[in-house]
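Undergrad: Below is the sequence, then the predicted model.
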Amino acid sequence: MNDLNLIGQNFKQIRQKIDLTARKVGRLADDIEIVVVTKTVDIEAMKIVIKAGAKHLGENKVQDAVKKQARLDEEVNWHFIGHLQTNKVKHVIGKFQLIHSVDSIRLAQKIEQEAEKRGIIQKILLEVNVSGETSKYGFVPADLMPACEQISSLKHVRLEGLMTMAPFTDDRAVIRSCFQSLASLRTTINGQSIAGIQMPTLSMGMTNDYLIAVEQGATLVRIGSAIFHG
């Protein structure tokens, strides 16, 4: 891990880069939040980044996240960003403000069941495999509209938007196309006026490509290594 003293500085520099990029493309900087990916990070480092201004923390393993939540007193929003198995849903509901990685109707229905038991409404994003890579989870774009229509009937699930991961490549055109496609899908779905579905959120962009994501409309970027190892 980087020198602890540099963590807050790294976070602030990334925030400045996001704000500058947003202004260049005519966006409001306040419309973009950093989800700090803390999956390999200890409590001390997490406290430093929170002190620097971080309000959103992202974890991808349920057990690790729950342990950290018990030890961290600071007021933050927790995001579940990893692949979520249906048998782990009961451990996630109510502990995360937003689940980024809903990749099937079956998983959404399981979240509905567990949220109903707790009497809460769980916010989710649908993960979309825009790139078509077989190694990635997510809905294929053609199945997205029917999925939204089905999920709209769930009373304890609130669909907030879409999430994707671009291919790991240096080809900026490929990355940009991936993010453009996700933004276009959101626009199309919002234009259908599906009852109960209005999606303000686009979760896309990581350490290697977050500024491209900002240019293409991301509202959440998921950044870890550039903050803690940059």
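TA: Alright, I've got the coordinates.

Undergrad: Only C-alpha atoms from now on, for both contacts and neighbour counts.
TA: Noted.

Undergrad: Report the contact partners of His229.
TA: Residues counted as contacts of His229 (CA atoms under 8 Å, 6 or more residues apart in numbering) are Met1, Asn2.

Undergrad: Check the spacing between it and Ala45 real quick.
TA: As judged by CA to CA, to the nearest Å, His229 and Ala45 stand 11 Å apart.

Undergrad: Structure two is appended below for comparative analysis:
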Amino acid sequence: MAEQQVLDVPAIRERLAWIQERIERACRRAGRSPDEVTLIGVTKTFPVAVVQAAYEAGLRHFGENRVQELVAKAAVLPGRIEGGEVTWHMIGHLQRNKARDVVAHADWLHSLDNLRLAETLERRAAMADRVLPCFVEVNVSGEPTKFGLEPDAVHDFLDALAPFEHLEIVGLMTLAAPAEDPEAVRPQFRLLRRLAETYDRRNNPRVQLRYLSMGMSGDFEVAIEEGATHVRIGSALFGPRLEP
């Protein structure tokens, strides 16, 4: 039953073109270039065949929520860190005991949210002789079930990352609260952008905050209007999520 839901290359190509058109329209409304926005296809629970089909359709950035799925799929379609042609983004919550796998297989991490994790990633990245680009995750919605730093803790956390030479802090990431009307979460995206804009880099010059990872299938256009540089699209691209 589940296998019958998997889309083929033409279907994914059609959906990809539809999403890219929506990205372009959102960029025009915001006076931005579509080149500023990276589309990440979220392949959580989907088989590696879907990743391969999306690759054949032209997608090059993929996101995984679970480390074990990232490892399995990167073994078939390696990321750039392993000499491949795609970019793997680890976008889900990360436990410290999985840091080694992320350093080995993920090109980018979107969910850095505590110093103990930063310390572990720093040590693993140093051992691997690499620098790991990281987004700091922020809980802008205030939902107790969500991971991420409280907004008022973000700047102090960025300051505290100064000693970590193998972590490149490239931006902030968030998941907005579920909402039927995307306009309802616009203030949350705006808050993330404001947190990036107001950080005093004199406290940690290596922090760049060039990017904002925000926006998913239901709200990515509003996120782009508010400055998103990376949008994470799953169901709008691949259809309903398959059962694990």
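TA: Everything's here; your move. Treat the numbers as computed from the prediction; the structure is a model and nothing was measured.

Undergrad: Map Asp42 of the first structure across to the second structure for me.
TA: Aligned counterpart of Asp42 of the first structure in the second structure: Pro47 (TM-score structural alignment).

Undergrad: Gln198 of the first structure too?
TA: Using TM-score structural alignment, Gln198 of the first structure lines up with Gln208 in the second structure.

Undergrad: Which residues are in contact with the equivalent of Glu59 of the first structure over in the second structure?
TA: In the second structure, Glu59 of the first structure lines up with Glu64, judged by TM-score structural alignment. Applying CA under 8 Å, 6+ apart to Glu64 of the second structure gives the contacts Val42, Thr43, Lys44, Leu70, Trp88, His89, Met90, Ile91, Gly92.

Undergrad: helix, strand or coil for the closest residue to the match of Gln198 of the first structure other than its chain neighbours?
TA: Spatial nearest neighbour of Gln208 of the second structure, chain neighbours left out: Val170 (5.3 Å); criterion: CA to CA, 6 or more residues apart in numbering. Three-state assignment for Val170 of the second structure (DSSP: H, G, I helix; E, B strand; the rest coil): strand.

Undergrad: give me the number of residues near Val170 of the second structure?
TA: By other CA atoms under 10 Å, the residues close to Val170 of the second structure number 22.

Undergrad: wait, isn't Val131 of the second structure in contact with Ile169?
TA: No - if you go by CA atoms under 8 Å, Val131 of the second structure and Ile169 don't touch, sitting 10.0 Å apart.

Undergrad: Please say which of those two ends up with more neighbours.
TA: More crowded of Val131 of the second structure and Ile169, by other CA under 10 Å: Ile169, with 25 against 19.

Undergrad: What segments of the second structure are helices?
TA: Per DSSP state H, the second structure carries helices over the ranges 9-30, 48-57, 67-76, 99-105, 115-128, 154-160, 186-197, 220-225, 235-238.

Undergrad: got the angle for the longest one vs helix 48-57?
TA: Same thing as helix 9-30 of the second structure. Helix 9-30 of the second structure and helix 48-57 are oriented at 60 degrees to each other (axes from the mean of the first three to the mean of the last three CA atoms, to 10 degrees).

Undergrad: tell me which residues in helix 9-30 of the second structure are buried?
TA: Val9, Ile12, Arg13, Arg15, Leu16, Ile19, Gln20, Ile23, Glu24, Arg25, Ala26, Cys27 (16 or more other CA atoms under 10 Å).

Undergrad: what's the neighbour count on the residue nearest to the first one when sequence neighbours are not counted?
TA: With sequence-adjacent residues excluded and distances taken as CA to CA, 6+ apart, Val9 of the second structure is closest to Ala53, at 4.9 Å. Here the neighbour count serves as a burial measure; for Ala53 of the second structure (other CA under 10 Å) it reads 19.

Undergrad: That's all I had, so thanks and see you.
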